[in-house]
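# sequence first, then the predicted structure, then my questions.
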Amino acid sequence: MHHIWHDVVHSFVHADKGVIHLTKELALKPGIVVKEYVAGKRKKYFNPFSYLVLTVAISAFLTHYFHLMENNSQSVNPVTELSSKYFNLILFIGVPISSFYMWLLFRKKGYNYAENLTFQAFIGGFRVVFFILIFTPLVLLFRQYYFYVLSIYMLAWFIFTAWAKVQFFGGPKWLTIFKAFLVILFTQMTMTLILSLVAYFLIKRQP
């Protein structure tokens, strides 16, 4: 147990490649971190997919404990209900979907799908920071303005992901930002379609 506990703590606080170090680096230079990782400089960073699993678990806990996907509306939307119930699964599914759209829109940059998937794992993992610092406190304090809070969160998240893509892909900034917007838009549309179909078939199966 001593060795297990040592490894767990070490994975968080290791000065060169722990979770805290990775989170700090992603906050300062997200696109550069991913670029270095896919270029082979991997020993200095925590594994992106382990990071994604860990941070999605934290996000799912916060969502469930504080009921972050619920607003004051009287009617319950089946899609929203599914989103709240399977929030962690939705975050995971969104990563390969957004990776596909990013690979499709930025394919001329020469990165393959696996490298785009690595990018989304890193950036998707960092999303927990936005949950803790922006979304969670705003929802708890201003739940009556839920959709305004959600809009602020989505805008902040878009700015961060666009900045990360500018660092990672380079090229004309306006074009990269526009494509970053399309990646989020297409991903959101695809996820909404999937959730709507699942909700439809679940309702249809009810007696």
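On my side now, so go ahead. Numbering: from 1, shown residues only.

# rest of the way, CA atoms for contacts and neighbours
Noted.

# from residue 184, how far off is the spatially most central residue of the chain?
Most central in the chain under Cα atoms, centre = their mean is residue 124, positioned 2.8 Å from the mean C-alpha point. Distance of residue 124 to residue 184, given as Cα to Cα, to the nearest Å: 12 Å.

# ok, structure two:
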Amino acid sequence: MNTTCKNCHQTYTGHYCNNCGQPAETHKINIHYLWHDIQHGLLHFDKGIAYTAKQLFTRPGHSIREFIEGKRVRHFKPISLVMVLATAYIALIHILDIEMFVKTKEAVDTNPNINIEKLGDWLSSHFAWITLVFIPLHTIGTAICFRKQGYNFIEYLVLNTYKASQKLYISILLIPLFYYYSGTTTILTITKIVMLIDFILYFWTNEQFFNQLSKTKTFFLTLLTHLIFWFIFFTIIVIGVFSFGGI
């Protein structure tokens, strides 16, 4: 049966217009339509965020490799996912007024050039952007350490973007603990635990993604990747502090 597209007026057969992709069946705009649009278009609860979260915590490396190779319909797009999760995380931090840094006189007096409270507030308010900046820094390390595995820089960027999403999922799940221990020394311990979990997930993802390598080689290359990341990160911090005369 021929159908005339309501969008571009192309005549076609099937469920979608072969010229512009418009669905043959359009629904009346009502409450059901709005709810359907929220689920499918904005948050993709039915398949995007939920499906990607399941994949990232059951078979992360395999699913990311499949995404890079073209299996992308059910996945939430990597950059969009990071931004949605980072926005949700920072919104919860602000709404619950969680202090991610210990505010003590000793912390302020440690270095007169660095205001810890101001630094903490700045890091919290720019968390989404910081998360995005960290991704290419990790990607530089990944591209150096795994340069012989046949992927380009952008593909490694996608890999590390999904890894960042893993960390954000964990951070959001730990919001109740952050809230309970807000502004105390215990929150630093929780942060260190998150970093350890992050490294374990990072290695697990690499072990699946680079499944042609031995686990031992993947572990040491993953460790080297982190060392390169921290070297670049602290180099940027030092340059920033000296360039702008402190925070």
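Done, it's in. These numbers were taken from a predicted model, which means no experiment stands behind them.

# nearest residue to the residue nearest to the centre of the first structure other than its sequence neighbours?
Nearest residue to residue 124 of the first structure in three dimensions, chain neighbours excluded: residue 52, at 6.5 Å (Cα to Cα, 6 or more residues apart in numbering).

# ok, now residue 92 of the second structure?
residue 175 (7.7 Å).

# cool, residue 91 of the first structure as well?
Per Cα to Cα, 6+ apart, closest to residue 91 of the first structure is residue 56, 7.0 Å.

# so what does the one you found match up with in the second structure?
When the second structure is aligned by TM-score structural alignment, the residue opposite residue 56 of the first structure is residue 86.

# quick one: contacts for that match?
Listed by Cα atoms under 8 Å, 6 or more residues apart in numbering, the contact partners of residue 86 of the second structure are 127-128, 131, 168.

# over to residue 61 of the second structure?
Going by Cα under 8 Å, 6+ apart, residue 61 of the second structure touches 204-210.

# one more time with 10 Å, if that's ok
Each residue near residue 61 of the second structure by Cα atoms under 10 Å, 6 or more residues apart in numbering is listed here: 55, 67, 159, 162-163, 201-211.

# between those residues, which is nearest residue 245 of the second structure?
residue 163 (33.6 Å; Cα to Cα).

# pretty sure the closest one sits against residue 64.
Yes. Between residue 163 of the second structure and residue 64 there is a contact at 9.4 Å, judged by Cα atoms under 10 Å.

# more crowded one of these two?
residue 64 (28 against 25; other Cα atoms under 10 Å).

# residue in the first structure matching the more buried one?
Checking TM-score structural alignment: residue 64 of the second structure goes with residue 34.

# tell me the spacing between that match and residue 121 of the first structure.
Taking Cα to Cα, one finds residue 34 of the first structure at 10 Å from residue 121 of the first structure.

# and what of residue 8 of the first structure?
Taken as Cα to Cα, the span from residue 8 of the first structure to residue 121 of the first structure is 21 Å.

# neighbour count winner among the two?
Neighbours were tallied for residue 8 of the first structure and for residue 121 using other Cα under 10 Å; the higher tally belongs to residue 121 (24 against 10).

# let me see the contact set for that one.
By Cα under 10 Å, 6+ apart, the contact list for residue 121 of the first structure reads 34, 47-53, 92, 95-96, 99, 115, 127.

# try 8 Å this time
Residue 121 of the first structure makes contacts with 48-49, 51-52, 95, as judged by Cα under 8 Å, 6+ apart.

# got these as TSV, with secondary structure and distance to residue 104 of the first structure columns?
Shown next, in TSV, are these (DSSP: H, G, I helix; E, B strand; the rest coil; distance: Cα to Cα, whole Å):
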residue	secondary structure	distance to residue 104 of the first structure
48	helix	21
49	helix	21
51	helix	25
52	helix	22
95	helix	14
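
# for these, work out which two are farthest apart.
Among the contacts of residue 121 of the first structure, the pair separated by the greatest distance (Cα to Cα) is 51 and 95, at 12.9 Å.

# coming back round to it: correct me if wrong: the residue nearest to residue 124 of the first structure contacts residue 118.
No. Counting by Cα atoms under 8 Å, residue 52 of the first structure stays clear of residue 118, with 10.1 Å between them.

# so residue 83 of the first structure makes contact with residue 93?
No. Contact criterion Cα under 8 Å: residue 83 of the first structure and residue 93 do not qualify, at 11.9 Å.

# higher neighbour count, those two?
residue 83 (19 against 12).

# skipping adjacent residues, who's closest to that one in space?
Sequence neighbours aside, residue 90 is the residue nearest to residue 83 of the first structure in space, at 7.0 Å (criterion: Cα to Cα, 6+ apart).

# now that neighbour: how far from residue 46 of the first structure?
From residue 90 of the first structure over to residue 46 of the first structure the distance is 23 Å, taken as Cα to Cα.

# leaving out the residues flanking it, which one is nearest to residue 67 of the first structure?
For residue 67 of the first structure, ignoring the flanking residues on the chain, the nearest one in space by Cα to Cα, 6+ apart is residue 84 at 8.0 Å.

# what's the helix or strand for that neighbour?
In the assignment (DSSP states H and E), residue 84 of the first structure maps to helix 78-85.

# biggest helix in the first structure by residues?
helix 173-205 (DSSP state H).
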